[in-house]
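Student: Only the shape, not the letters, is given here:
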């Protein structure tokens, strides 16, 4: 069930938008010439190539209304944001109104999390650096705080709200900083969990704590990627692109990504 996809635009990891050039004998939903977006599995190699092999079960059609750059940016970041909000946090994108904090809100996952949370009618507080305050405001947040200020470092809501959910896209923030800012059943969804996050999660389960740190392990689904592409096509979700790099300078793009200060997504093009 493999597809050979020729890449005309791609992300810096396993995110790929391209054109199908060949399909496996059991592939039913795609044909040569289809414009697609796909999430590559680690064992298939990364997306920094002119041709890649992808799986049918994580590939969706890219409609003409969705640019290749926008499509290539959706996996993994937007899938992570969607799973964190709807699966780990239990947010219903149907009109409920929880209080949500998004840390590192100008990054790849954070800028999608803001928009998806607002689709769920959430009150969204965000933290980011001073240079990105206006950008984050433009994504629809209700409150934004510079993380280098005293209140930003303490994750305090300017309006004094307690958070029902934190989509934690940063690193190095201890539980003691989160805990006083959470509502009675508040959850912190850690999208890049380390061993300490899993240890805290286990301890809180054992002690029946209502406030919890929840490590997120991405389990991507094709229907979720289809949903995200649909939101982009309808103008309900947009991608912020930090920069574009030619394939011959992919190392520069990767270094910028690893540095951790990109605003939105980084794109590599052939």
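Tutor: That came in fine, so what should we check first? It should be emphasised that the depicted structure is a prediction, and the values quoted were computed from it without experimental measurement. Numbers count the residues shown, from 1 in each chain.

Student: contacts, neighbours, all on C-alpha from now
Tutor: Will do.

Student: Distance of the residue nearest to residue 246 when sequence neighbours are not counted relative to residue 132?
Tutor: Excluding the flanking residues, the one nearest residue 246 by Cα to Cα, 6 or more residues apart in numbering is residue 269, at 4.8 Å. Per Cα to Cα, to the nearest Å, residue 269 is found 25 Å from residue 132.

Student: which of the two has more neighbours?
Tutor: residue 269 (20 against 17; other Cα atoms under 10 Å).

Student: Run a quick neighbour tally on residue 25.
Tutor: Going by other Cα under 10 Å, the residues that sit close to residue 25 add up to 9.

Student: One more: the one 10 residues further on?
Tutor: Here the neighbour count serves as a burial measure; for residue 35 (other Cα under 10 Å) it reads 21.

Student: Could you double-check that it sits in contact with residue 16?
Tutor: No - here residue 35 lies out of contact with residue 16, judged by Cα atoms under 8 Å, at a distance of 10.8 Å.

Student: So what touches stretch 153-170?
Tutor: Residues from elsewhere that reach stretch 153-170 (Cα atoms under 8 Å, 6 or more residues apart in numbering): 81, 84-85, 89, 98-105, 107, 109-110, 113, 125, 127, 143, 145, 147, 151, 177-178, 181-192.

Student: circling back to that earlier point, what's near enough to touch the residue nearest to residue 246?
Tutor: 8-10, 244-247.

Student: can you check residue 86 too?
Tutor: Residues in contact with residue 86, defined by Cα under 8 Å, 6+ apart, are 92-93.

Student: what's the distance between it and residue 160?
Tutor: Distance from residue 86 to residue 160, by Cα to Cα: 25 Å.

Student: quick revisit: wait, which of the contacts of residue 269 is closest to residue 204?
Tutor: For those, the residue nearest residue 204 by Cα to Cα is residue 10; the value is 40.1 Å.

Student: dropping in the other structure now:
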């Protein structure tokens, strides 16, 4: 497909939100060694995508013009040198480098070490919702000792923002691991989060929700913090003796708290967390979806030409589950 053009959306500078996304014609990429060329069928939006546009990695990333989005599902069109595990026609799900993106286009190239085959039982829409969101939830739970093969010991976990992209997967996976789950969300999503299997659900806008106190009086052995703006002091008083807060959206204050905890030799820990996700993790998650053990919840689906609407909806911050663009 060398020399052919494709449709894509890109932005050319920091900030600007959805209005800055412009539809353009750019060359179809050519897969290099260890890469595959993918005809994109669906791609999901993560908060990290528009936060990058807002400058969280400035001045290093992104490079302009930027074709954003990193979680894609589609079909292999061609393969680069050294690729043996994939062939044209294979249905796949892949996680691109979110700082570079390139997913919001008709074609993209994906590294095989971040790609997994997708069985026909798992749709492109379901698959593209998995990499960053379900992958982060899975690796965070794994980091605090959760086991997904029935061999783990039960413990108490708190999951904040449990109706969101990462949060709803975290609840599903925590219950699969046999954990006791306390979750927070807005009032309109309480029944939804309960339907995921959460044992206790707190409305974060109430005094009880703001305190994060378990209704049954349990102390949390682990917290998956999927939101921002909660002070360490609120977490600390609800943790067990060696409880950990896994911060999936760490900011400057997180690193200050980490430093203070080290100085005071506290057994309670705050852990800034970035998931390192590989093809084996994607294979595992796709397998759970195939077997009906993990259910991606799709907040909304948007056609390719309406991609800016999906971007704007994610920026509003109230999605229940994942926002997907069909291509």
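Tutor: Yep, that arrived. Since the structure is predicted, the reported quantities are computational estimates derived from the model, not experimental observations.

Student: what residue of structure 1 takes the place of residue 165 of structure 2?
Tutor: Under the alignment defined by TM-score structural alignment, residue 165 of structure 2 is paired with residue 108 of structure 1.

Student: since we're on its match, how many residues are nearby?
Tutor: Residues lying near residue 108 of structure 1 (other Cα under 10 Å) number 29.

Student: Distance of it relative to residue 267 of structure 1?
Tutor: 11 Å.

Student: Next, count neighbours for the aligned partner of residue 288 of structure 2 in structure 1.
Tutor: The equivalent of residue 288 of structure 2 in structure 1 is residue 231 (alignment by TM-score structural alignment). Neighbourhood size, residue 231 of structure 1 [other Cα under 10 Å]: 15.

Student: rewinding a little: ok, the residue lying closest to the match of residue 165 of structure 2 once chain neighbours are set aside - contacts?
Tutor: Nearest non-adjacent residue to residue 108 of structure 1, counting by Cα to Cα, 6+ apart: residue 264, 4.4 Å away. Neighbouring residues of residue 264 of structure 1 by Cα under 8 Å, 6+ apart: 106-109, 111, 239-242.

Student: Out of these, which is nearest to residue 3 of structure 1?
Tutor: Checking the contacts of residue 264 of structure 1 against residue 3 of structure 1 by Cα to Cα gives residue 239 as the nearest, at 25.9 Å.

Student: Quick check: the closest one vs residue 65 of structure 1, distance?
Tutor: Taking Cα to Cα, one finds residue 239 of structure 1 at 14 Å from residue 65 of structure 1.

Student: likewise residue 121 of structure 1?
Tutor: 26 Å.

Student: Between these two, which is the more surrounded one?
Tutor: residue 121 (18 against 12).

Student: you'd agree that one is up against residue 96?
Tutor: Yes - using Cα under 8 Å, residue 121 of structure 1 is in contact with residue 96, at 6.0 Å.

Student: Nearest the middle, which residue of structure 2 would you pick?
Tutor: residue 133 (1.8 Å; Cα atoms, centre = their mean).

Student: Map it onto structure 1.
Tutor: So, by TM-score structural alignment, residue 133 of structure 2 is matched to residue 77.

Student: Contact partners for its match?
Tutor: Per Cα under 8 Å, 6+ apart, neighbours of residue 77 of structure 1: 108-109, 112.

Student: So which of those residues are in helices?
Tutor: Mapping those onto helices (DSSP state H) picks out 108-109, 112.

Student: which of the residues you listed lies closest to residue 227 of structure 1?
Tutor: Out of these, the member with the shortest distance to residue 227 of structure 1 (by Cα to Cα) is residue 112, at 13.3 Å.

Student: Secondary structure element for the residue nearest to the closest one when sequence neighbours are not counted, which one?
Tutor: Of all residues not flanking residue 112 of structure 1 in the chain, residue 78 sits nearest, at 5.7 Å (Cα to Cα, 6+ apart). Using DSSP states H and E, residue 78 of structure 1 sits within helix 77-83.

Student: with structure 2 superposed, average distance for that helix?
Tutor: Its matched residues in structure 2 lie on average 0.5 Å from helix 77-83 of structure 1 after superposition (mean Cα distance after the TM-score superposition for structure 1).

Student: can you pull out the helices in the stretch 101-250 of structure 1?
Tutor: Along the stretch 101-250 of structure 1, counting by DSSP state H, counting those that start in this stretch, helices occupy 108-119, 133-138, 150-153, 175-178, 195-206, 222-233, 250-259.

Student: same for the first one, what does it pack against?
Tutor: Counting contacts by 3 or more Cα pairs under 8 Å, 6 or more residues apart in numbering; DSSP states H and E, the secondary-structure elements packed against helix 108-119 of structure 1 are helix 77-83, strand 99-102, strand 123-128.

Student: which parts of that helix are buried?
Tutor: 108-119 (16 or more other Cα atoms under 10 Å).

Student: ok, back up a step: export the ones in helices among the contacts of residue 77 of structure 1 to JSON lines and append columns for distance to residue 48 of structure 1.
Tutor: Formatted as JSON lines, these follow (distance: Cα to Cα, whole Å):
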{"residue": "108", "distance to residue 48 of structure 1": "18"}
{"residue": "109", "distance to residue 48 of structure 1": "20"}
{"residue": "112", "distance to residue 48 of structure 1": "23"}
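
Student: Which single one of these is nearest to residue 21 of structure 1?
Tutor: residue 108 (29.2 Å).

Student: residues in contact with the closest one?
Tutor: Per Cα under 8 Å, 6+ apart, neighbours of residue 108 of structure 1: 77-78, 262-265.

Student: quick one on the thing from earlier: just the buried subset of the contacts of stretch 153-170 of structure 1, please.
Tutor: The buried subset of the contacts of stretch 153-170 of structure 1 - by 16+ other Cα under 10 Å - is 81, 84-85, 89, 98-105, 107, 109-110, 113, 125, 127, 143, 145, 147, 178, 181-183, 186-191.

Student: neighbours of the equivalent of residue 268 of structure 2 over in structure 1, just the number please.
Tutor: Here residue 268 of structure 2 is matched to residue 211 in structure 1, going by TM-score structural alignment. Neighbour count for residue 211 of structure 1, taken as other Cα under 10 Å: 21.

Student: Ok, residue 100 of structure 2 next?
Tutor: Residue 100 of structure 2: 18 neighbours (other Cα under 10 Å).
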